Every structure is written in C-alpha cells, then in structure tokens.
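**Q** return a 3D structure for these sequence lines:
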Amino acid sequence: MEGKNKEKGKSVWQEVDKRVLIPGGICLLLVVLAGAVFPAQFETGLSACVEWIMAHFKWLYIVCVCAITIVCFWLIFSKYGNIRLGGKKAKPSFSLFTWCTLSLTGTIAVGICFYGVSGPVNAFMNPPEFLHVAPGSPEAVIPSLKYCFLHYGIPSYFLMVFFAMILALVYYNGKRDLRGSSTLFPLIGDKSKTWIGNIANILMVVCLIVCGTNMGLAVIQLNAGIGTVAGMTETPSFEVVLIVIYTVATVIFATSGAHKLMGRLSNVNAVCYAVILIFVLFTTSVNDTFNLLFTALGEFVRDFIPMISFGDPIYQTGWQNSNSMFYYAWNLVPALMQALFYVSIAYGRTLRQFLLVNCLLPCTVVFTWYAAFGGNAMLGILNGSDLFAQMQQFGDGIATFAFLDTLPLGQIMKWVFIIVAMMTFITFSDSVAYSFPMLLMKKTSTDISLTKIPKALNAAVAIFMGVLTMVLLFVGGYDALNQVIVALGFPAVIFTLIVLIAGVKFILHRDKYDATYIEEMEEAARTTKIE
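**A** I've put the predicted structure just below:
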C-alpha cells in the first residue's frame, strides 16, 4: 500500500525522462527564440545551411523516398502485410470507420484545409521551367495537379506514416518502450537505451516545432475566412483570440477525458468534409472534375518513377529544391512527432491495413479534393476569375474562401468550412497534446491505454503549442522556421533510413525480435506436443 501511495505521489518532474526533456526542450527553445529575436540573420544562416544540404545530399532525400515507397508497396502486396500489431489475437480499439476518420481528420485534413485551392493554383501560376509550359496557361493545369499528387499524396504519406508503422511494430509486437530509440533495437540491441538511442528521442521532441507552424496556418486561414465572411478587417488581436480559443480547447480536451470523444468528433468532421466535397462537385461540373482527376492521375501513374527519382541534374532550375525536397522534409519531420498518434490508434490492425488506411485512403481523398477544389479554381482562372489576384493581395489563407465565393450558396458554405476547419485543427492539436507526452515519460505500459500521463504534462504541451504559434505569428519568424523544418529534414532522412533497415530486419527475423510471434510459436509447439 505504501509503494502505491509513493507511486501516486510522484510529481510530474519525477515521472518525465529528463534525458529527453531537457536537451530536447533546450534545442526547441533555442530554435524558436533565434527565429523570433533574430529572424533575418537566422533565416540567412538557415538558407545557407539548406543550400549546402541540397547541393551535396539531395540524392539522399531521393534514396529515402524511393526506398520507403518500395518497402511500403512490398508490405502491401506480400505475406508480411498480414502481420498484426499486437499479435494474432489482438482486437482493434476502434471500429474501422472511426479509425479511418481519426486518421483523416487528425492528420491530412490540416493540409487539404489550407492547401486544397492554394496548392494547385500556385503550381498552376508558377510551373517548373523544365516543363516548358506558360504560367496560367491551359497546358499548366494537368501538370500542376500531377505535382500536387506527388507533394500531397504518394509518396508523401508513405514518408509520413512509415516511422509510425515501425514504432508500432516494435512497441506492440517487440514489447519495447514507446519511444523513437526503440526502433533501433534490431540493429544495436540494448544500446538503443543509451545516449545513442536518446538522440532519436531528442530529435522527436524538436520536431514539435511543426505544431506551431500548423496552428499558425489555421489561424491565418480562419482570420482570413471570418474576415471575408463577416466583413471584418483582419487584425492581430483577432489572431490572438483564435490562438487562445485553440489553446483552451486543446487543454480541456487533453486533460478532462474529453479526448475520448475525439473519435465521435472525427466521425462528424469526416461527414462534414464529405458534404462540402459533394456540394463542390455538384455546383461546379462533375464531368470536368473527374476528367481532370483521371487525366492527372493517369499522367501521375505514368511518370511516377521519373518524378520521385528526379534530381534536376541538367537544367538545375532550383525548382526541385524549393518544391519536392521541401515537401519531402515537411512530411518526414512531422512524421517523427505524429507517430505517437498513429501508434495509439493502430492496435489490432495488420501492416497492410495500416498502410491502406493511413496512406492510400488519404491519397484517394486528397486527389479527389484537389481536383474538385484546385482543379475548378484553375478552370475559373482560365475563364477570368480573379482568385489568384486575391491570393497575391491577401495571402494563401483566402484561397478556399475566394473559391467558395464563386459558387451558389457560397456565403453559407464558407461558414460551414470555417466550422469544419476549427474542428479539424482542434482534433489535430488534441491528438498531439494527448499522445506526444508519452515520449517524455520514463515508463510507458505495454498497453497504451494504461499509460498514465500527468494532466499537467498534457496541458503544458498544449500551452506551449499556443505560445509557440503566437511568437511565430507576431515576431515574424515563420519564414525562418520553415527553413528550420527543411534543415531538420536532413537528420530526419538519415534517421528514417536507419529505421527502414531496422524495420525490415525486424520483419524478416520475427523469431528474434517479435515477442508476440515467439509466444505464438511456443504455444503452437506446446499444443503439437500435447497432441
């Protein structure tokens, strides 16, 4: 009884792993402060760093993308895709529909909210030079969608979920700790618990910076949207109000047990997205939308291998560095941070299901959404719409609202979109505030639902995300911090390639590393012996 009371009386400081929290927190704060206090100098230094990385190691990014894509397709189509997270007898924690909606609204919806129109339109008005098509011309429509499919679809989602899949495998099946260092166990054994493995955990903490940029995008878009719908002028004070609302809502959801309602909220959110998509399809032209979709998809499939392996060695336009490599980094860096969320909802699913639900299903949604929103926005520009001019004047945050304004009932749908966007970003921030603290704990249960996270730690992560967003918005460090994410992509690439090798070794040698598989084999042997 005394031992239980002692355990219960532990402070948050006693329960967290200081080897992860202190160095990771210091690195994170230094990066944020440097970007906030010295934005110009910081951005200049980072630009030089990124240029050096692209000049010498762009090929490594390409190797990483190609290797992960190959391994993911191998798992989808091979017998190894039948490996179940938690063992053969593991039962999923969520229904298939809820799992799908949690995956969609907790991750990719952030991207389609902000970039569904602005992404294709920017690509349409600024096509790569090596395509030899005029900006804003009919010839630029399909290539812009094709490259959006590359940057926001396959292989981007393979990059985003691969690390999470391997972490889930070593956690649920290998019975290792729920931290990035555990993914290295098949390669370095118990050394993964030393300072060598701790580097991976610290890198995951630093990647929390992505949340600040994502919440910043949400605030920018909602400020623009509410401003245009309500006839208000965009003001910094209203952005502060939005950040406070997000932060308070996240703290409440993450600490009160309301996070358990996230599954229901995600279901509602997914239905709302479907309603908006159907509305756009039938108020534009279903025929035009699907013609654009399948034409672009056909070219994407045809050119898939050349596109993911393209390094722009001849023309050296620089487009690849600021586009494809940028998006690859933007997927690899949050992948390390969002992995804990994917792991927390994946128990009882096979590796094939994990990849289909978290990669191919989102890609199907993204492709359709971008064709409906971005495709019709481009057709509108060809027919005289001033949408791009509005984006240049007011920023990319206005893009979706400017597009909806061209449709019947546009004013109503803009309000619907604002509500859906708010639910989306609250779902995203709650998923981080609830799952991310697991990385900071000294001990995590082998049953993730039994892992007790101090509520103060959930609240601290939520508040930090809010403060980070506010600092970035008002000190002007966003451009520099975008460069930080690209620079972080370099160690993320190296780490992910090491994890890829370790993960393949785990899968091919389950008799050594998979505790659930070993138990199943021993049980089968005992049954055979009795018979």
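**Q** please count neighbours and contacts with C-alpha atoms only from this point.
**A** Will do.
**Q** measure residue 112 to residue 359 for me?
**A** Here the criterion is C-alpha to C-alpha, to the nearest Å. By it, residue 112 lies 15 Å from residue 359.
**Q** okay, those two: which has more neighbours?
**A** residue 359 (25 against 20; other C-alpha atoms under 10 Å).
**Q** ok so that one is a helix residue?
**A** Yes. Checked against DSSP: H, G, I helix; E, B strand; the rest coil, residue 359 lies within a helix.
**Q** contacts only, for it.
**A** For residue 359, the contacting residues are 153-154, 157-158, 161, by C-alpha atoms under 8 Å, 6 or more residues apart in numbering.
**Q** other residues contacting stretch 105-121?
**A** Residues contacting stretch 105-121 (C-alpha under 8 Å, 6+ apart): 144-145, 148, 152, 214, 217-218, 221, 266, 269-270, 362, 366, 369-370, 373-375, 377-378, 388, 391, 396-397, 399-400, 403, 421, 424-425, 427-428, 431.
**Q** I'd like the structure of this one too, to check against the first:
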Amino acid sequence: MGTEEKTVKTVDLKLRKGVFFPPWILLAAMVVVSLTNGDAFLAGLNAVTSWVLDNFAWAFNLTALGSVITVIVIWFSPLGKVRIGGSKARPMMKYMDLVWITLCTIIAAGILFWACAEPMYHLYTPAVAAGVESGSADAAVFAMETMYLEWTITPCAIYVIATLTFAFVYYNMNQSFSLGSALVPAFGVKAKKFGGIVDVICLFSLVAGMAASIGTSVMSIGGGVESVFGIESGPASWLVIAALIMITFIISSVSGIMNGIRILSSLNAKVYFVFLIIIFLFGPTAYMLNVSVESLGAFLKDFVHLNLMNGAVHGDSWAKSWPVFYWCNWLAWTPITGVFLGKILRGYTVRDAIKCNFVIPAAFSMIWIALFSSASLYYEFSGQGLNETMLESGPESVVYSVFSQLPLSVIIAVFYVFIIFISIVTGSDTNTNAMAGLCTHGITPDQEEAPSWLKIVWGVTLGAVTYILIAFAGIDGIKAASNLGGFPNMFLVLIMIFGLLKISVNPKKYDVHKEDYDSNGRPIESPRLPVEEKEEG
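**A** Now for the predicted structure:
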C-alpha cells in the first residue's frame, strides 16, 4: 500500500515550465555565444562583473557581516529553541549523517583547490591596506588571516541564513517548495506571486556559481593527473574529467538523498580527516601550529575590518578580487543550497541546525586552513618554489608540490585526486537535487524527490557550462561567473535576513505548530523523536 501511494504522488509531479525554461534557455544561449565568439563572451562577462564590483562591493561586505551577526542573534533568540517541523516531526536521518552531508555540501572541493595555492597570491600581492611587505613574514600572517576570512565563519553564516529561512518557511509555515516562499516572512503571503521569478534568478545564479566551483575542481584533478601520470592538464583532459564528474553526480542525485548522497557524503568527510592526519603527522607540524595560532589571533582581532575591506580608500583592487569575489561565490550557491540543506533539517531544532551548518563546518575549515595553508607557506619559505610552480603550471599544481615534500607523495597525490572527485560530486549532486525540486510542482514533505529526468537535464547542463567556462575563459572566467551569479542573490539574502530577524522576535506568530509554545509565546522544549527510518522499520 505504501509503495502504491508513493507511486501516485510521483505521477502527480509536474514540471514548472515557467521556472525551468527561462534559466535553462539563457544558459544554453551563453554556451552557444561562448563557443562562437569566446573573446567577446569573456569580455562581456568581465564588463558586467566589473560594474557589479565597482558599485556594490560595499553591499556584498555588509551582507556578509550581517549574516554573521544574524546567526548569533538567532542562536540566543526564542527561535533557537524551535523544532523544525514541530514537536512531532521525526528527523529524516541521524544527526551525524546530517553533519556529513552538510559539511560536504558547504565545503565542496573549493577548499581543496585553494588552501595551498591562494596563500601564494596573498604572500606576494597583499592588500595595500594591510601595510605589509610582499614576501615578508607579516605578509604570511596576512595570507593566513585572509584564508580564515574567506573559508570559515563568514561563508558558513551566509549559508545558514538561506538554510534556516527555507526550513522554517517550508516546515513551520507550510509554504510551498519554492525560494519565493522565503519572501513571505518579510513581505507577507502576497509576495509569493514573485516566487517563480525568484526561483528563475536563483537557478541561473547557482549554475554560474557551481560552474565556477566545478571548474576549479576539474582543473585541480587535471593538475593531479599531470603530476602523477604525466598527462597534460588542458582542455582535452578537462573534457574527460568533467564528463566523469557529471555522470557520477547525476547517478548519485537520481538515487536520492538517503542513498547516493548520504553514502558519498559520509565517505567524503571521513577521507577529509585522513588527509588532515597525514599533513599533521608528516608536515612541518610545529611551524603549522605556531603560524596558524598566531594568525588566528590576528584574524579575530581584525575580523570586522577584514569583512568590510573593499580597497576604495587605497584604490586597490585586491579586495574585489578576493574576499568580495568569495562573497559573490557563496551568495551564488546559498539560496538553492539552502533549499537542500533546509529540506533535510526536519525534526531538529534551529540551534541544532546552526551547529550543523555553522559551528562544525567553520571549525573544520579553520583546521584545514591552519594545516594546509601554513604548510604551503613553510615550503615556500624553505625554497621549494611553490609560487614559481604556480606561475608556470597554474594554481592547481601547488598542492601537489606540497605533497611532493611528504613521504609516499605519489600515493597521497592519487588519493587526493580521488577526494577532489568525490567532493565535487557530493556538492554537485545535492544542488542538482534541489534544482530539480524547484522546477517541479508537487514537492511536499512526503514526496521529497523530483523526477530523475529533470536531475539528468540539469546535470548535463552544469557539465556543459563548466567545460565551456574553463576551456575558453580559465580562472578569469571562473571568477567572473561567480560574481555574476552572486549579485542578484545578495538582495534575496538581505530579504531573508530581515525575515529571520522578524521571526526570531516572536516565532509563535509565524509557526503553524501553535501547540509547541507556552502561554507567553516561548518555545516548549520537546525531546527529539526517533529517526524516521527507524520508526518505519
């Protein structure tokens, strides 16, 4: 009977044509233009993103810092105790499975690519506002501060805003499975009429942002293949790698959250920790610990200043090329990523969600940066020529230069290529799952999965856009695509911040589960129910 009921619900699912076709056609047009006139495509992309950064860098900075402040406010507000889906909601999965999926979705493979290469940029071309000499010890501390800034507290906070907004609106306000529903807390139910437009914009933005992230992973795997097997890293090898990634994450996404995505995330996260142990035991341990701790102190001291830096006073483009670029990238990902992460939070409290989506990923990233980024600085100062390698062979080659200093370097490099592959597959299949869901009418808490064919279409589209981007535009194209994707989403995140703050003052006013509050409107503590899988078993 249960199987028959699910079959009926699946048949009732319908394509939201007004949401699917506009971004898909626009992306297809971009691919055609880039193939027919690549130089004009890149020039146009750079012109648009330069205008965005010149005029709105300050807004990106305020959105990023505002996200951090909002997460802290929510933790201490009455909203922090609210259970997503109400006191009777059962979790979809164990908390650690939730942690693994969240960690791999947020981190993806970007940190693997940039943790060793990016410090070289900041070491030799630091921000003018930092007032440090290029290549100096002070520049090394600044490089570490920047890595902490771009990969830990702030990006995780940005993700939490979209995740909590969607989770509460979907499960506690009984709104439809659409990013347009995120407008309701701020502007009321009438704002839902703009829901389709919001979904279209976010779908386009995510594909641009994901293409940038997948592109860096393809290039990183290409560098590993060249390092280990001598096969040149270039458009030919990138095509094969991109195709393999695309096929794998489509298969994982089609298999559903509780199968492919959960299994891959658990494997991926555990491999991350293996690499942390390897670099800690066989790298320059004392140097890594000393530099990372000192730099962490500098980062915490300068936290607000770093978050708001945009280079306008000194006429310096550094901030727009790095931290503001990252805010654009995170913002490109966050709305639709928040849909997926919010969907799997049912049965957990808002504070559980903040720990899972903010505290744990930020702490993990901090440890990763502390070890890998400081190790790359150590080997550069030791005369291993990491910066020279980067200039000659690209940023994807730097991490393999670091591995060459460790015992069993070839085995470690092969293992690393594997983890990059699994990481980007994990991050991509979760978002493909959410993208297909937004294009489907009829998604409910009981019918959670979109049609498989729709996941395949978006997966192939992502693969095509990614390859075109890296083959014809390279790193410059990757950065431009991220900036383009993050701009419209910035306004949506600001609306989400406003909505969350309204909810946090009086969650009972917005929550349909009125029995979960006492007479004073305070959330009633309720025990967590068993995981849904166990109950059904």
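**Q** TM value for the aligned chains?
**A** Here the TM-score for the pair of chains, by TM-score structural alignment, normalised by the length of structure 1, is 0.90; 518 aligned residues with a C-alpha RMSD of 2.7 Å.
**Q** helix/strand/coil for residue 327 of structure 1?
**A** helix.
**Q** contacting residues around it?
**A** 151-152, 156.
**Q** where along the stretch 51-200 of structure 2 do the helices fall?
**A** With helices called from DSSP state H, counting those that start in this stretch, the stretch 51-200 of structure 2 shows them at 95-107, 110-124, 137-151, 153-167, 184-187, 195-229.
**Q** if you could redo that for the stretch 301-450 of structure 2, that was the one I meant.
**A** 303-308, 318-321, 323-343, 350-354, 360-381, 386-393, 398-403, 409-438.
**Q** of the ones you listed, which is nearest residue 126 of structure 2?
**A** Counting by C-alpha to C-alpha, residue 126 of structure 2 lies closest to helix 318-321 out of the helices of the stretch 301-450 of structure 2; the figure is 7.4 Å.
**Q** how close does that closest one sit to structure 1?
**A** Here the mean offset of helix 318-321 of structure 2 against structure 1 after fitting is 1.7 Å, by mean C-alpha distance after the TM-score superposition for structure 1.
**Q** what range does that helix cover in structure 1?
**A** Matched against structure 1 by TM-score structural alignment, helix 318-321 of structure 2 falls on residues 319-322.
**Q** now do the buried residues in the matching stretch.
**A** Residues 319-321 are the ones in stretch 319-322 of structure 1 that count as buried (16 or more other C-alpha atoms under 10 Å).
**Q** circling back to that earlier point, can you tell me which of the helices of the stretch 51-200 of structure 2 is packed in deepest?
**A** Most buried of the helices of the stretch 51-200 of structure 2, by mean neighbour count (mean count of other C-alpha atoms under 10 Å): helix 153-167, with a mean of 27.
**Q** list the buried residues in stretch 124-135 of structure 2.
**A** Buried, per 16+ other C-alpha under 10 Å, within stretch 124-135 of structure 2: 124-129, 132-135.
**Q** endpoint to endpoint, it covers what distance?
**A** 5 Å.
**Q** residues in contact with the nearest residue to residue 250 of structure 1 once chain neighbours are set aside?
**A** Nearest residue to residue 250 of structure 1, sequence neighbours excluded (C-alpha to C-alpha, 6 or more residues apart in numbering): residue 430, at 5.2 Å. Applying C-alpha under 8 Å, 6+ apart to residue 430 of structure 1 gives the contacts 250-251, 253-254, 259, 462.
**Q** which of those residues sits closest to residue 198 of structure 1?
**A** Out of the contacts of residue 430 of structure 1, the member with the shortest distance to residue 198 of structure 1 (by C-alpha to C-alpha) is residue 462, at 23.6 Å.
**Q** aligned against structure 2, show me the partner of the closest one.
**A** Using TM-score structural alignment, the equivalent of residue 462 of structure 1 in structure 2 is residue 459.
**Q** that match: what secondary structure?
**A** helix.
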